[in-house]
Every structure is written in C-alpha cells, then in structure tokens.
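Participant: The following comprises the amino acid sequence and a computationally predicted model.
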Amino acid sequence: MEYGHDHPTRHILVVDDELSILHAVERELKGRRLGRYAFTVAGFTDPRQALVAAERQTFDAVISDFRMPGMDGLEFLKALAAIQPDCPRLVLSGQTDMDSLVRMVNETHIYRFIAKPWPAYMLQAALAQAIDYAETLAENRRLAEAARQRQLSELLPEPAAVEQLLIVDDDMGVLNSLARVLTHHSKSDGLFAAILAEQHGQPRRRTLAEDHISVQITPSPAYALQMAERVAFSCIIADYRMPEMNGIELLQRFAARQPDCSRILISGQIGEAELAQAIQQAHIFAFVEKPWSDFELKANIALALAQHRLQLENRWLAAFMRPEAEPAASGVFPG
C-alpha cells in the first residue's frame, strides 16, 4: 500500500476475459473518489497472467469474473489464495447460481459478490469495505496472538446471542417491508450463513432469518437517537431522504453514540456528492439503492455484522492488553 497527499493508494488486481469490462472497472476506480482510497489497477484477461503478476506484486484486493474460458473464477481464486492468502477476493459476474456462490464462499473465501451490470458507486464502496475488513482482521490476528502469548485468549467473551438491527425510514411501508425481508427465510440465506461462518466463525446453522436477529423499526430519526442511549445495536439502516433529519446526519450522530455500530444508507435518489459525503463523513459501511435487491441487502448486512463483531473483539483485546485498563473477563459482547 502507498499513501498520497490526500488518499491512501490501494493496488487492485482485476481479471475478466472481456476487455470492455476491464476498461469499465478501471474507469470507475480511477474516476472521482467517493471514499478515502485512491486505486491503481492491474487488469488481465488471462487468469494465468494475473497469477504471474501476483507472484511479483502484493495486491490489496482482487476482483475476478466468475465465468471465464480455460480457468474459471473459482479455480483462479483458489490459486490466488495460495499466493496471497490475505488478499480480499471479490467476484464480478452476470451469471452465477446460488450453489456456485456458496462454493466460492466456502472454497475460496470470497468477501463479496457483485452482479453485472453494477451501479456506479458499487465497486469503490465494495473495495473500501473489503480493504477495511482485511485491515481489521489483520489487527484482530495481531491482538489475538498477543493475547495467546499472555494466555488470555480463553477469556475472550462469547458474541451476543441476538444481533440488534435498527431500521429508520419515514415510510412505514418501507419499514415493514425491510423488516419482513430480514426476518423471513429465503433460498439465499444459506449463502449468508456461509458468509457469517467464514467471516467470524459462527455456526453454519445460523442465518439472517432466525431468532438471533432482532429488528427494531422507527420512522423518527430523533427517536432512533434516543434508542441509541438504551440499546447496543450491531447495525443501523437509515433512509437518506427524511423530513425530520436526513440519513447522513442521523448516521453521523448515531456514530457519535455507538461508533462500532455498522451503518448502512438506503435511498431511491441520491447524488454523487451526497454519497461521497455519506462515505467520508458518516463512514457508512454500505449504500443500498431503492428498490433494493433482497440478495444485496442481506449480503451487506451479513458482512456488516461480521465487521461489527471484529471491531468489538479488537476493542476488547486492545483494552485487555493495556495493563492500566482490563475489561471484565467474562460475559458477552454487546449486540
């Protein structure tokens, strides 16, 4: 990684057998920066050439097509993982069935699937999530190893049994619809269970639709801030356009109360400048466009919960490693 004057630079490996896709990805990543990272892109239409490049250079993330002649995305990402095991892996594809996605999560440990064609903001946001997660995970491993050396790792608390989610939207129809999506089983829940298990070791039987998820809804941003004083939330989802307070301001104020709570912005209409503000000032984990895809919504939330747990675990480990301030040695992480 490198650091420029204003933005840290991250090096991205992109593999797709269609040259037009490579050019489209490069244009987006080298265009206007929506987040805090600048990107360089090494693009290849031949996965084997990409593997040669990975032997010579360390990449901060890789984006790979799934269906490619000669060597498909699954085979390529397995080979890449052997060379650079800590490089976050994202899959970009127009045709991928659910069984294949679950295989890719289980066998190549992909971080994210992005469907073609993708929204304009998607790649930069997804890469920022992946890079941030990889850095959080690296810090988690460092702290966990230090804790093991001090024989403290067995004192690490268990995660909360119930993850608390908060949804804020002035449209009650949207609130009820989102709550139904998150609390009812669907065919894709097996994939999200695999994501949760892969990201932070939760049992595979758990999905986003079972009783370990508690969803609370409110049309009032002011009431949401009051709730933040009483309940520890794992994730908040807020609409952008609300008459009482826009979603960016709400998420900024919510973050001041609960900095480890993952923040997701949802909207049917938002400009590039506003989205950049949400990323840079509210530090959102993801943006979901209305009308949303249930698949994309649940994928973002599964990843947000994984990030939330790692952040809490890192905070706990860091506090425990300080001799002047040791947290309680038992209990659970707040949910």
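Facilitator: Right, received. Where do you want to start?
Participant: contacts, neighbours, all on C-alpha from now
Facilitator: OK.
Participant: by contact count, what packs against the strand or helix carrying L305?
Facilitator: Here L305 sits within helix 294-321, counting by DSSP states H and E. With contacts defined as 3 or more Cα pairs under 8 Å, 6 or more residues apart in numbering; DSSP states H and E, helix 294-321 has these neighbours: helix 122-149, helix 189-200, strand 235-239, strand 262-267, strand 286-289.
Participant: Am I right that H283 falls within a helix?
Facilitator: No - the assignment for H283 (DSSP: H, G, I helix; E, B strand; the rest coil) gives coil, which keeps it out of a helix.
Participant: hang on, L312 packs against P259?
Facilitator: No - using Cα atoms under 8 Å, L312 makes no contact with P259, being 10.1 Å away.
Participant: And the two? Which one has more around it.
Facilitator: L312 (19 against 15; other Cα atoms under 10 Å).
Participant: Now do the helix holding L305 and helix 189-200, the angle between them.
Facilitator: Inter-element angle recorded for helix 294-321 and helix 189-200: 20 degrees (by axes from the mean of the first three to the mean of the last three Cα atoms, to 10 degrees).
Participant: Helices of the stretch 51-200 of the chain, residue ranges please.
Facilitator: 73-83, 98-108, 122-149, 172-183, 189-200 (DSSP state H, counting those that start in this stretch).
Participant: could those be laid out in CSV, adding mean neighbour count?
Facilitator: Converted to CSV, these look like this (neighbours: other Cα atoms under 10 Å):
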stretch, mean neighbour count
helix 73-83, 19
helix 98-108, 17
helix 122-149, 18
helix 172-183, 16
helix 189-200, 22
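Participant: Take this one as well and set it beside the first:
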Amino acid sequence: MNTPDTKILFVDDEPQVLETISLIFRNWHFVTAVGAEAALKAISDDKFAVVVSDQRMPGMTGAELLKKVREIAPETIRIILTGYSDMDSIIEAINSGEVWRFINKPWDNQKLKATVKAAVDLYEVNRMLKEQQKTGRAVNAKQSNASTVLFIDKRADHLQKYQELFKDTYNVRVCETLPEALKIIESEPIAAVACDSSLASEEGADFLAAIKQRFPAVVTIFMSDSKDANEAIRLINEGQIFRYLVKPFPRQALINAVQEAVQKHSEIKVLPKEMISTAPRVISFSQMLADIRRRREEKKAY
C-alpha cells in the first residue's frame, strides 16, 4: 500500500474499468479520472506519485496524456495500460512521456499491484534525492565532457559517424560485438549505451536488459530497423530503455537522445548506493543474460 502523500491516479475512459481497479486497490490512497481531460485537471489540482493510464481513449491517447503529465509534474512516475500494440504510440510514450512501464490487458491483479508499488517506491527515492540536492548533500554531476558514451553497431561506417558526431562532446567508445561491449562496460564507467538492432534485435534487447540489471546507472538507447511493438514494450519493462529510435532518424534526434541520456545518468549516479538496486555479483553476467533469454523463450512457448 501507499501513504496519503504518494497518491495514485488511475485514468480510463470506461467507468467500469475504474470500478474494477478501485476494488483491486481498495486499501490504497488513490483517485480515479474518467478520461484524459479529467486526469489533467486532477494533476493540476493535486500531487500524485504515480499515474496509471489506459492507452486507447477518445480525444487523447494515454501516451499523449502522459507526455502532458511529464510536462506538468515531471516527478510523477508514468505507467500505461494497453490491450493494443500501436507502435507509434508506444514510441511516443517511451521518448516523449518517458513511460516507466507498460502493462498489458488483461492484467494479473497481483502483478499490477506489485508494479504500482514499485513505482511508488521509485517516486519516494526520487523525492529523497531531490531533498538531498536542495540541502547540498548530493553532488551536481552535470559534466557531459567527462561522460563516456558507448555505441554498439556491426557496421564500422556507422561507428565512425558516431565518433565524428560526438567526439567534441563526450568520451566516445565504439565496438561491433556484445562481448566487446561488456568488456568496455566492466572496465570503465559508462554513462550511456546506444545499441543498434543490427546485432540481432532480440540479442541486443537481452543485452540491454542485463546491462540495466548489472549496471543500473547506465542509461540505454535502442536503435531499431523496424517498428516492433513487442520488442519496445519488453525493452521498457525488462531493460528500462530510455529512448527508442527507429531508423532512419534525424541526426538531431540522436544528439538529443544521447544528451538526455547522459543527463539522466548524472541524476541516477548521485543516488546513495543503497537506493540503486544492483544484481548480486555472485551471479555472472553471462548467467544473467542466459536467464533473461530463457525467460523470453518461455514466454514465447507459453
């Protein structure tokens, strides 16, 4: 459960869905809103730790709503409930709304509650960090020139372009294989990783998910050749992907994504170590990656 100062806002255009959610969360502190306009009014009038919105609503999609929520209340954690795989909306939700999780309909009640509870916990951690920054206990880490960005791509000509594009702004590392990338990440501090789907979409997604578990302060960007809704949702839910770029994308889109990723890294790395969940070192990275792949295959079989 949560406290009165970490209220949750549930948004759906169907009152009966909100009634069901109200029963599931009956012992929690929450507010419901029928439709996006009612949700925006609620956000303007009150503070919420988490907003959970349906995706497909008349007038304004969940992705569009959460983009506005991010502008009004950037500290609020954002979750989308969806029964559809509208790729353009998913990409917008990732890149503009910075959605924290996608939950598929029909949902499992216990998993829904666990996800919302984790979102509330994240909100409280972020709030604590903000207080530390106000009192001067946290170090401002906005030092992009000292940040290292790693690009992973099978094509050497792409890697050369990335080096040319970012060499005056960041320390740029490049490699063509995932094992090479792991060696770099384990040997030096990396702020952001941009991985191309040329390494095989599923393998790249698995790798980024494992990286996020082992090195949670590393911020990840995925550059894809196709619009794969299931891939994008899995990258959000398992890999906490920060940006999802579909090729061909404008050069400025990549510049913006990397800049924002480095800034996000600077915000994460000043958290006290106990606030950052890291996979135990007793588990090897290869074992972690194998577990992620096994779970993916099990889901396929199911």
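Facilitator: Nice, I can see it. The structure presented is a predicted model; accordingly, all values stated were derived computationally and were not measured.
Participant: coming back round to it: can you put the helices of the stretch 51-200 of the first structure in JSON lines and add distance to P159 of the first structure?
Facilitator: Shown next, in JSON lines, are the helices of the stretch 51-200 of the first structure (distance: least, Cα to Cα, whole Å):
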{"stretch": "helix 73-83", "distance to P159 of the first structure": "28"}
{"stretch": "helix 98-108", "distance to P159 of the first structure": "22"}
{"stretch": "helix 122-149", "distance to P159 of the first structure": "15"}
{"stretch": "helix 172-183", "distance to P159 of the first structure": "20"}
{"stretch": "helix 189-200", "distance to P159 of the first structure": "10"}
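Participant: among these, which is nearest C235 of the first structure?
Facilitator: Counting by Cα to Cα, C235 of the first structure lies closest to helix 172-183 out of those; the figure is 12.3 Å.
Participant: Going by contacts, tell me the helices and strands next to that closest one.
Facilitator: Using 3+ Cα pairs under 8 Å, 6+ apart: helix 172-183 of the first structure touches strand 163-168, strand 213-218.
Participant: neighbouring contacts of the first one?
Facilitator: Defining contact as Cα atoms under 8 Å, 6 or more residues apart in numbering, one finds that strand 163-168 of the first structure is touched by 175, 178, 212-221, 224, 232-239, 305, 335.
Participant: which part of the second structure lines up with it?
Facilitator: Under TM-score structural alignment, the match for strand 163-168 of the first structure in the second structure covers residues 147-152.
Participant: So which of the helices and strands packed on helix 172-183 of the first structure is the most surrounded?
Facilitator: Mean neighbour count (mean count of other Cα atoms under 10 Å) peaks for strand 163-168 among those, with a mean of 23.
Participant: Distance check, L265 of the first structure against N176 of the first structure.
Facilitator: Counting by Cα to Cα, to the nearest Å, the separation of L265 of the first structure from N176 of the first structure is 17 Å.
Participant: matching residues in the second structure for stretch 287-307 of the first structure?
Facilitator: Under TM-score structural alignment, the match for stretch 287-307 of the first structure is residues 244-264.
Participant: Which residues in that stretch does the neighbour count mark as buried?
Facilitator: 244-246, 254, 257-264 (16 or more other Cα atoms under 10 Å).
Participant: With respect to N145 of the second structure, which of the residues you listed is nearest?
Facilitator: V262 (10.1 Å).
Participant: doesn't A191 make contact with the closest one?
Facilitator: Yes - between V262 of the second structure and A191 there is a contact at 5.7 Å, judged by Cα under 8 Å.
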